[in-house]
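**Q** please work out how this folds:
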Amino acid sequence: MSDYPPQSPPPPAAGTPQPPLSDADAQQWAGLSHLLGGILGFLAPLVIWLVYKDRSGYVAAESKRALNFQLLVTVGYVVSYVLMIVLIGYLTWLALWVLSIYFGYTNFQAVNQRRATTYPVDVQIIK
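**A** Prediction:
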């Protein structure tokens, strides 16, 4: 016989494409991108967008909208930290935090009620 050990089977093919999300799953992840964005900042919508952007156009659009708003809020937080030197930064930071949670929750409700989501400022940082 042969002195060589038996060969192992070839490794599985690199990542197979994931199936599209069902309507219920798409609605759930779209809503969570808004709600978690209001709580956790830009990281939650960023992760949801990166994971589900190829599986649902609806989730991609909604998470991108939440991500753009949360990135704008993050810029506001940075400005607030600078303004904390003159104490007004504490008020602007608190106002941004409350508005972020408020708009995250209202847009979460809008997604669950199948209405259009809106933010007061719609800057397209991520296109």
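**Q** every contact and neighbour count from this point should use C-alpha atoms.
**A** Fine.
**Q** which stretch of helix or strand covers the one residue sitting closest to the centre of the chain?
**A** Of all residues in the chain, the one closest to the mean position by CA atoms, centre = their mean is Pro45, 0.7 Å from it. If you go by DSSP states H and E, Pro45 is part of helix 43-52.
**Q** quick check: next helix or strand after that helix?
**A** helix 57-83.
**Q** helix or strand next in line after that next one, which one?
**A** Next helix or strand after helix 57-83 toward the C-terminus (DSSP H and E): helix 88-112.
**Q** that older thread, ok, now which ones touch the residue nearest to the centre of the chain?
**A** Shown in contact with Pro45 (CA atoms under 8 Å, 6 or more residues apart in numbering): Ser33, His34, Leu36, Gly37, Ser63, Lys64, Ala66, Leu67.
**Q** to compare against the first, here's the next sequence to fold:
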Amino acid sequence: MSYEPQQPRPDYRSDGGYGPGRPDPRSAQYQGDPRTGSSGPQDDEKTVAVLTHLSGPIAAIVSVGWLGFLGPLIVWFIYKDKSPFLRAASAGAFNFNVTLWLLNVVGWICIFTFILIPVGIVLIAAYWIMLLVCHIMAAVKASRGEVYRYPMQLPILH
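**A** Got it, this is the predicted structure:
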């Protein structure tokens, strides 16, 4: 049993100790933490991150818009303590999917009120457009080893 102190993991939500001369994992390609010698996300982490981002729209299509948050949540539970890159990717995807799910619910409520049918149609159309466009952009960035910042998220998972 080793009693050596462990290096802190980079934090993707905040500055995380990254300052002048150090890379910010949120903005550019994450090349690793120079303090720990990490070289950034491995190929298998990139693949899981791409699948995490694509699981939202796939689950939403299969469940007609109701379970898009389930895939990223499962990945977050599995990888939250194993990989900071996958933790950031899955938390962002989950938070974004929950936000879109609420938008979808409000859209359906508007449709059932009859008076607000045009508003409901616009909200549901915005839901599907944002779901597909943002997740495809996130999957492309994840394949390059970059963390994608979704445009709107309720901060549930970190």
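**Q** for the residue nearest to the centre of structure 1, which non-adjacent residue is closest in space?
**A** Ser33 (4.7 Å; CA to CA, 6 or more residues apart in numbering).
**Q** same question for Gln153 of structure 2.
**A** That would be Phe96: by CA to CA, 6+ apart, it lies 4.7 Å from Gln153 of structure 2.
**Q** can you tell me what the one you found aligns to in structure 1?
**A** Mapped onto structure 1 by TM-score structural alignment, Phe96 of structure 2 lines up with Phe69.
**Q** ok so, going back, could you dump the contacts of Pro45 of structure 1 into JSON lines with neighbour count added?
**A** As requested, these are exported to JSON lines (neighbours: other CA atoms under 10 Å):
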{"residue": "Ser33", "neighbour count": "32"}
{"residue": "His34", "neighbour count": "34"}
{"residue": "Leu36", "neighbour count": "20"}
{"residue": "Gly37", "neighbour count": "27"}
{"residue": "Ser63", "neighbour count": "29"}
{"residue": "Lys64", "neighbour count": "25"}
{"residue": "Ala66", "neighbour count": "34"}
{"residue": "Leu67", "neighbour count": "27"}
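**Q** and those, which is closest to Leu96 of structure 1?
**A** Gly37 (12.7 Å; CA to CA).
**Q** in what helix or strand does the equivalent of the closest one over in structure 2 lie?
**A** Under the alignment (TM-score structural alignment), Gly37 of structure 1 maps onto Gly56 of structure 2. With elements taken from DSSP H and E, the one containing Gly56 of structure 2 is helix 43-62.
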